[in-house]
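# the amino acid sequence is not available; the structure is as follows:
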């Protein structure tokens, strides 16, 4: 958000919609989970979060996120940059996103680096952390949990006989031809006799 002037028109509307989607309760839950998993306090001296800008400032360097995925899958992020240079912090965020994809997160659930670094769409960042918590449960992570547990695939294999039996059934969505007849119908243009 640094070095940016005020937004006008459609840009402003889009920015306001993105900010309206941010839920501070979900953000606090996600940050508490990060602290519980990593053992790293995100705020000093018992301070509290007031808005999404403060949440962004805490996560912006990407260090806590990289430590989080390393706690879930040890060694998935090889080297965490501790530098305060902007491109090193953005590299940490990118390493976190790559690790999320390696753990099985879908591309639509992953945010872009500037969503966090510039604080553009913080609700997507928080959503990604909640989904990571769900993936952690699926990968048998034994630490604290967040989010819902994802369902396991229940693949079924039917034999050839069972598949052929299903070809002769008319589904109710297709309708039925029972009771239908053309009795009493007249040709086009003819008068109907009563």
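That came through, no problem. Not measured: the values here are computed from a predicted model. Numbers count the residues shown, from 1 in each chain.
# going by C-alpha atoms from here, please, whenever you check contacts or count neighbours.
Noted.
# and the helices in the protein?
9-21, 24-38, 52-59, 63-72, 86-102, 113-117, 122-138, 160-165 (DSSP state H).
# right, and these - which one's nearest residue 1?
Among those, the nearest to residue 1 by C-alpha to C-alpha is helix 113-117 (8.4 Å).
# can you lay out the helices of the chain as JSON lines showing distance to residue 182 and mean neighbour count?
JSON lines is the format used below for those (distance: least, C-alpha to C-alpha, whole Å; neighbours: other C-alpha atoms under 10 Å):
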{"stretch": "helix 9-21", "distance to residue 182": "58", "mean neighbour count": "12"}
{"stretch": "helix 24-38", "distance to residue 182": "62", "mean neighbour count": "18"}
{"stretch": "helix 52-59", "distance to residue 182": "68", "mean neighbour count": "17"}
{"stretch": "helix 63-72", "distance to residue 182": "68", "mean neighbour count": "22"}
{"stretch": "helix 86-102", "distance to residue 182": "60", "mean neighbour count": "19"}
{"stretch": "helix 113-117", "distance to residue 182": "64", "mean neighbour count": "20"}
{"stretch": "helix 122-138", "distance to residue 182": "58", "mean neighbour count": "22"}
{"stretch": "helix 160-165", "distance to residue 182": "31", "mean neighbour count": "9"}
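# second one coming, line it up with the first:
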């Protein structure tokens, strides 16, 4: 955690502990390996190890530089080169790069709920969400013809039916609606009959 934040307590601490328990070092290591492979394939420096520990993930990504370089490989020109002229040392510049990466990841197709917030990475608030975002980005990259990992994303299979085909389907009772094959409840008695005496 950042040195500038107070220790959490009570329910906030419980919530923080649950988030930290979700962190998967193996998946984090996969994400870092994927990033390193892509960066090296384009001649970019990838000066970080692929150890999946939370501290290593934070150290590798906290300045936002590698994330933005990765985004420019997947979507060329998405982040201006002048922003990546050097590795930033000032906190607000690092956070700006992380924010840029998050915005461009959404544009690339990563769903909003899988993108992390800047403080999740910079202040180590929720590194699990950072890993979720990177693995989602890897799936999108795979779909767009780049190196990636994870399950293959589904593709749309749009179908167009003619009016005749649609009308033919209206006369068929679907099995989920059930059918009684012509049976009725005629002559059916359940339970004891009620005797009414005058």
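Happy to help now that I have it. Please read these numbers as outputs of a predicted model, since none were measured by experiment.
# one step back: export the helices of structure 1 to JSON lines and append columns for distance to residue 144 of structure 1.
Converted to JSON lines, these look like this (distance: least, C-alpha to C-alpha, whole Å):
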{"stretch": "helix 9-21", "distance to residue 144 of structure 1": "26"}
{"stretch": "helix 24-38", "distance to residue 144 of structure 1": "6"}
{"stretch": "helix 52-59", "distance to residue 144 of structure 1": "19"}
{"stretch": "helix 63-72", "distance to residue 144 of structure 1": "10"}
{"stretch": "helix 86-102", "distance to residue 144 of structure 1": "18"}
{"stretch": "helix 113-117", "distance to residue 144 of structure 1": "24"}
{"stretch": "helix 122-138", "distance to residue 144 of structure 1": "9"}
{"stretch": "helix 160-165", "distance to residue 144 of structure 1": "44"}
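# what's the closest of those helices to residue 151 of structure 1?
Nearest to residue 151 of structure 1, of the helices of structure 1 and by C-alpha to C-alpha, is helix 122-138 at 8.1 Å.
# after superposition, how close is that closest one to structure 2?
Compared with structure 2 after fitting, helix 122-138 of structure 1 has a mean deviation of 1.0 Å; criterion: mean C-alpha distance after the TM-score superposition for structure 1.
# and if you look at stretch 28-36 of structure 1?
Counting by mean C-alpha distance after the TM-score superposition for structure 1, stretch 28-36 of structure 1 comes out at 0.9 Å.
# touching that stretch from outside, list them.
By C-alpha atoms under 8 Å, 6 or more residues apart in numbering, the residues outside stretch 28-36 of structure 1 that reach it are 40-42, 49, 64-65, 68, 126, 129-130, 144-146.
# hmm, back to that, which one of the helices of structure 1 lies nearest to residue 173 of structure 1?
The nearest among these, by C-alpha to C-alpha, is helix 160-165 at 18.1 Å.
# so the closest one matches what in structure 2?
Matched against structure 2 by TM-score structural alignment, helix 160-165 of structure 1 falls on residues 163-168.
# distance from the chain centre to the matching stretch, please.
Relative to its chain's centre, stretch 163-168 of structure 2 lies at 39 Å (C-alpha atoms, centre = their mean, to the nearest Å).
# do stretch 111-128 of structure 1 as well
Averaged C-alpha coordinates place stretch 111-128 of structure 1 at 12 Å from its chain's average position (C-alpha atoms, centre = their mean).
# go on, stretch 80-94 of structure 2?
26 Å.
# also stretch 27-38 of structure 2?
The answer for stretch 27-38 of structure 2 is 16 Å, by C-alpha atoms, centre = their mean.
# likewise for stretch 42-60 of structure 1?
That offset, for stretch 42-60 of structure 1, works out to 22 Å (C-alpha atoms, centre = their mean).
# any chance you could list what contacts it?
When contacts are defined by C-alpha under 8 Å, 6+ apart, stretch 42-60 of structure 1 is touched by residues 22, 24, 27-28, 31, 35, 64-65, 89, 93, 116-117, 119, 122.
# and which of these is nearest to residue 181 of structure 1?
residue 22 (59.5 Å).
# in space, what's closest to the closest one - neighbours in sequence excluded?
Of all residues not flanking residue 22 of structure 1 in the chain, residue 123 sits nearest, at 4.6 Å (C-alpha to C-alpha, 6 or more residues apart in numbering).
# next up, the contacts around residue 160 of structure 1.
Contacts of residue 160 of structure 1 by C-alpha under 8 Å, 6+ apart: none found.
# and it, how far is that from residue 169 of structure 1?
In this view, residue 160 of structure 1 and residue 169 of structure 1 are 16 Å apart by C-alpha to C-alpha, to the nearest Å.
# again, but for residue 159 of structure 1
Residue 159 of structure 1 is 17 Å from residue 169 of structure 1, by C-alpha to C-alpha.
# equivalent analysis for residue 86 of structure 1, please.
63 Å.
# cool, thanks, signing off.
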